[in-house]
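J.: what's the 3D shape of this:
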Amino acid sequence: MTVPEGARRQGFAVMRFAADAGFTAGPPLGALLIAHFSYAVLFVVDGVGTLVFAAYAARVLPARGAGRAAAGEPGGGPGVFASLRRRPTVVALLAAVLVTDLVYRQQYVTLPVDLGRNGLDTGFYGWLLAVNGGLILLLELPVTLALRGRRPLRIVGSGVLLVGAGYGVLALGVGAGTAVAMMALLTAGEILYKTTATAYVAESAPAHAQGRFQSLYSGVSVSGVVLAGPLGGALYEVAPGALWPVCAALAGLAGALLLWAGRGAAPVAGRARAGRSPAASAESAG
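T.: All right, here's what the predicted structure looks like:
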């Protein structure tokens, strides 16, 4: 990792801010290009921009993480699964995020269907997503800075509980008010759990397995892209009224698991300042 251990939450928050800003600005800019030129021009501009960034990144990014290179750490070590067995809190986090992402991404698959079923049109759904993006752009960086010294698993667990609370609101009835309240709670949960969970995995990984830990977390954290549609859709087709209570219950269980797993863990940044390695800190936290 190029970012020092004590600043990784902030680093991941900045990265998510940039990604969300691009997600927000990209569609209208693309529509503008299509309206004035064509789809072909859009794809050419997109491809050229990607190649330019790839060349720039290859030139400026270090071949090895700055912290690891400076410390002269070796590249060998136990395999990723052996390392995970020594870090049970990371395993608990991965399991909880797997469940949470399945629930979280229902906002993209079954939520618009249920909104339509209850008389809320596509325009309302678009504004609902705008609430999500706008709140993240405004709040994620300051919240991450404010909580940087707090226990990470408590933050992640609290965020996951907020995701469950959001779907719990929908279980009371689907309407404009409950949908806005759901999105506000869901966004608050996302702000708390996503950046902190990503940083916790990075902090906990041994130096020789940083990339593999991050790849594993990335796969788990987007698992809902694959699972949310078929599983949520199947449940909605059989029992539409059960979907939101089940989502709330699953996220509640995942949040409770994380709060239990992190009950004795000290803040990672604090341990790093005390001179302990991320790997040793994760093991003691378990």
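J.: all contacts plus neighbour counts: C-alpha atoms, from now on.
T.: Will do.
J.: thinking S221 is in contact with L102, fair?
T.: No. S221 is beyond contact range of L102, at 9.1 Å (criterion: CA atoms under 8 Å).
J.: and I34, what does it touch?
T.: I34 makes contact with 41-42, according to CA atoms under 8 Å, 6 or more residues apart in numbering.
J.: and the gap between it and R154?
T.: Distance, I34 to R154, by CA to CA, to the nearest Å: 46 Å.
J.: now swap in T195 and tell me
T.: From T195 over to R154 (counting by CA to CA), the distance is 13 Å.
J.: over to M15?
T.: 22 Å.
J.: so for those two, which sits in the more crowded spot?
T.: Per other CA atoms under 10 Å, whichever of M15 and R154 has more neighbours is R154, with 24 against 13.
J.: what ranges do the helices span in the stretch 1-150 of the chain?
T.: 8-36, 39-60, 66-71, 80-85, 88-104, 106-109, 111-117, 122-146 (DSSP state H, counting those that start in this stretch).
J.: next, the structure of the following sequence, for comparison with the previous one:
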Amino acid sequence: MSAASLRRAARESVSGLPRAFWWLWTSTLVNRLGAFVATFMTLYLTLERGYSASFAGLVVALHGLGGVISSLVAGVMTDRLGRRPTLLAAQASTAFSVALLGFMEHPAAIAAVALLVGMTSNASRPAVAAMMADIVRPEDRVRAFALNYWAINLGFGVSAMAAGLIAEYSYLAGFLGEAALTLTCAVLVFVKLPESRPGPLPGSRPGSRQAGAPAATGKGAAAGTGAEPAIGLGTVLRDGHFMGVVGLSFLISLIFTQGSVGLPVAMGAAGFSPGDYGLVIAVNGLLIVLLQIPVTAFIEHRDPQKLLVVSALLAGYGFALTAFAGSLWAYALTVCVWTLAEIVNSPTQMGLVARLSPVHGRGRYQGMYSMSWAVASLVAPLMAGFVIDRYGAAWLWGATGVLGTVAGAGYWLLMRTLPEGGVVEVAEAADGGASAPVAKPLPAAAEG
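T.: Okay, the predicted model is just below:
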């Protein structure tokens, strides 16, 4: 791709998105600039505190358990209380709990506060995703999710290098730095981001269709009430296609989480320092910063089935190659492989989740989707600690290859069963008004 093509792709990627999106994007960037706990927890516990890989895995698993609990609760809060209040509460409580964790010394206290950090830090995910789906037009969502993912990794790439150096001198400084930047995010949300939750149309009667809500279907429509069917967690669980996406997301998350769980433990056991790990994992963020925009421009209208299958295989076998790494350059090369999988998988899958989520159930649907990552954060550390302690890291990397193969087959089968006409989207006007629902078919291979 030429320089002119790259510039054109960059302009097309950032044009036409609302101002509120860019404030949300900025908040995401600032938050990820302070990322420390999730990335360096295992090194902190094994190298700084002297605990075993199994105990480190247990603590990080408790962090993941906190995310499991908060994902569903935050999803309901996002729909009931609003996106903005949920974000504010999550970010302010995260800042407090992260700072507190830095001062904990007793093993039980470390474990308990890690659980709290997991609950608070994951609570913002459903609100961010729902707000983004609210404020961005359906046809721009893959691009918007890609840009948000780009911000996450721009911040992560910078923070990984800085935090790796900081960790060699003071882990406490890393905890306090993350707390300060997370609190800055809360202030930014309070000052700049308006509430985006769809509300009733001006002058509408109670029970009438709300702005941005899809037309009633099923029993409500048959009765002629025009009311949107009630959406609860049971509705989400009964949605077979969506829960299939959640299950496959769990497998993919289980693989990608090894970048912050299995990889640092394996590198530490091989004699590499926290700074070495910081440099290697920074390759992940750097590549996403460089490639996310041009790759998204290339894949935006291509067949999502093929994209998801290929990304699953790249993720699984990219991590499997780690078994053969023996130098920093070799580790960095494996990171390049599975990073390409991230670049393709994340916006494609998030776009699919947004398509399958009804407007007034976005919080609950996004909460369930976030839970797949949270459950993976719970299972992956236990899996990594057990396998590395008992059998060695090579077996862990072999398992990721198997998981990637299973996920690839699952995406292929799932996408074949989606309705031919796609799912119903609602075209929302820029001023917040409602318009008629329109069919948004999933991209076909011929469109690429």
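J.: got a TM-score for the two of them?
T.: Once superposed, the chains reach a TM-score of 0.79 (TM-score structural alignment, normalised by the length of structure 1), with 272 aligned residues with a CA RMSD of 3.6 Å.
J.: show me the helices in the stretch 301-448 of structure 2, by range?
T.: Under DSSP H, counting those that start in this stretch, the stretch 301-448 of structure 2 gives helices at 304-320, 328-356, 362-390, 393-417.
J.: nearest to G234 of structure 2, out of those?
T.: helix 362-390 (10.0 Å; CA to CA).
J.: the inter-axis angle of that closest one versus helix 393-417?
T.: Here helix 362-390 of structure 2 runs at an angle of 150 degrees relative to helix 393-417 (axes from the mean of the first three to the mean of the last three CA atoms, to 10 degrees).
J.: list the contacts of the residue positioned nearest the centre of structure 1.
T.: Centroid-nearest residue in structure 1: K194, 3.2 Å away (criterion: CA atoms, centre = their mean). Neighbour list for K194 of structure 1: V156 [criterion: CA under 8 Å, 6+ apart].
J.: any idea what it aligns with in structure 2?
T.: Counting by TM-score structural alignment, K194 of structure 1 corresponds to S346 in structure 2.
J.: quick one: that match from L403 of structure 2, how far?
T.: 17 Å.
J.: same deal with V142 of structure 2?
T.: V142 of structure 2 is 25 Å from L403 of structure 2, by CA to CA.
J.: between these two, which is the more surrounded one?
T.: Taking neighbours as other CA under 10 Å, V142 of structure 2 and L403 compare with V142 leading, 25 against 21.
J.: quick one: stretch 57-65 of structure 2 to chain centroid distance?
T.: 18 Å (CA atoms, centre = their mean, to the nearest Å).
J.: what span of structure 1 lines up against it?
T.: Under TM-score structural alignment, there's no match for stretch 57-65 of structure 2.
J.: again, but for stretch 111-119 of structure 2
T.: By TM-score structural alignment, stretch 111-119 of structure 2 lines up with nothing in structure 1.
J.: so what touches that stretch?
T.: So stretch 111-119 of structure 2 is in contact with 59-60, 62-71, 94, 97-98, 100-101, 104, going by CA under 8 Å, 6+ apart.
J.: circling back: G75 of structure 2 versus the match of K194 of structure 1, what's the distance?
T.: S346 of structure 2 sits 20 Å away from G75 of structure 2, taking CA to CA as the criterion.
J.: cool, and N148 of structure 2?
T.: 19 Å.
J.: tell me the buried residues in the helix or strand that contains P85 of structure 2?
T.: Using DSSP states H and E, P85 of structure 2 maps to helix 83-101. Neighbour-count burial for helix 83-101 of structure 2, counted by 16 or more other CA atoms under 10 Å, picks out 83-84, 86-88, 90-101.
J.: what's it in contact with?
T.: Contacts of helix 83-101 of structure 2 (CA under 8 Å, 6+ apart): 37, 74, 77-78, 110, 113-114, 116-117, 120-124, 127-128, 130-131, 175-176, 178-183, 185-186, 189-190, 193-197.
J.: let's go with 7 Å and repeat that
T.: 74, 77-78, 110, 113-114, 116-117, 120-121, 123-124, 127, 131, 175-176, 179-180, 182-183, 185-186, 189-190, 195-197 (CA atoms under 7 Å, 6 or more residues apart in numbering).
J.: can you check which part of structure 1 that helix sits on?
T.: Against structure 1, there is no aligned range for helix 83-101 of structure 2 (TM-score structural alignment).
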